[in-house]
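# Quick one: sequence plus predicted model below, questions after.
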Amino acid sequence: MKATDNRYYSENAEGDRMALGEAMLERVLSHIHNGNQDNALWQHFAKKAQDMRAGIGPVKDPLFLLHSNVYYLRDLLEEAEDEEALDLLDDMERDFF
């Protein structure tokens, strides 16, 4: 699965980019809720995501939230052994961040 794969892009590339960011954010949040909910860092991240989705805060962009935590996300995804998400994160780093 590649971020640059045509399945992710249509004539509305910005909308596709945001949808991909939202899908990755949802995947990360599922890993947080399935074993990392007691970790203060991930509690804070999940709160930021919740606020962002509610329109609270300066930035309402899932890619910005993911980008500003990319190194921690890599650790989370490695712990979860989510190879597909790690590949996608690599693509996102190259193409979007």
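Ah, there it is.
# contacts and neighbour counts: CA atoms only from here.
Fine.
# Pull the number of nearby residues for residue 62.
21 (other Cα atoms under 10 Å).
# residues touching it, list them.
18, 21, 22, 25, 49, 52 (Cα atoms under 8 Å, 6 or more residues apart in numbering).
# which stretches of the chain form strands?
Using DSSP state E, no strands are found in the chain.
# Tell me which residue is most central in it.
Centroid check for the chain by Cα atoms, centre = their mean gives residue 25 as the closest residue, at 3.3 Å.
# Pretty sure residue 74 sits against residue 87.
No. Using Cα atoms under 8 Å, residue 74 makes no contact with residue 87, being 10.1 Å away.
# then this one, side by side with the first:
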Amino acid sequence: MTPTTDRQLLLKMHGFLEETAATNEDTTFDPDQEYLVEALIRLVKARGKTSIAEDFDTPYLHPMLTVQKWVEELKLIVADTLAEERIDSQ
């Protein structure tokens, strides 16, 4: 992945999380958004966010429930990653 692709994916993740935060429990999962959920899982594991990563690994629990539970923290993680990427590209 190129930095531009990474940034585009992070921006899509941010938009997805904003939408989820706005509708939270009323959010319906769109299978087309699976790649965003998978990207969030990779990001929290890469950032060492073990509590969130453990929730994603809970058997029989759809990952979208974890997104809803941790949406505010996930928004911060994505925003921090975007900010770091912006600094690195300067």
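Good, I have the coordinates. Model, not experiment: these values are computed from the prediction.
# Kindly provide the TM-score of these chains.
Once superposed, chain against chain, the TM-score is 0.50 (TM-score structural alignment, normalised by the length of the second structure); 59 aligned residues with a Cα RMSD of 2.7 Å.
# Could you tell me which of the contacts of residue 62 of the first structure belong to helices?
Judged by DSSP state H, the contacts of residue 62 of the first structure include 18, 21, 22, 25, 49, 52 as members of helices.
# Please name the nearest non-neighbouring residue to the third one.
The one in question is residue 22 of the first structure. residue 62 (5.6 Å; Cα to Cα, 6 or more residues apart in numbering).
# How about residue 46 of the first structure?
Using Cα to Cα, 6+ apart, the closest residue to residue 46 of the first structure is residue 29 (6.6 Å).
# what's the offset of the longest helix along the second structure from the middle of its chain?
Criterion DSSP H: the longest helix present in the second structure is helix 3-23. Taking Cα atoms, centre = their mean, to the nearest Å, one finds the center of helix 3-23 of the second structure at 7 Å from the center of the full chain.
# which residues make contact with it from outside it?
Residues contacting helix 3-23 of the second structure (Cα under 8 Å, 6+ apart): 27, 36, 39-40, 67-68, 71-72, 74-75, 78-79, 81-82, 85.
# hang on, the earlier thing: counterpart of the residue nearest to the centre of the first structure over in the second structure?
Under the alignment (TM-score structural alignment), residue 25 of the first structure maps onto residue 37 of the second structure.
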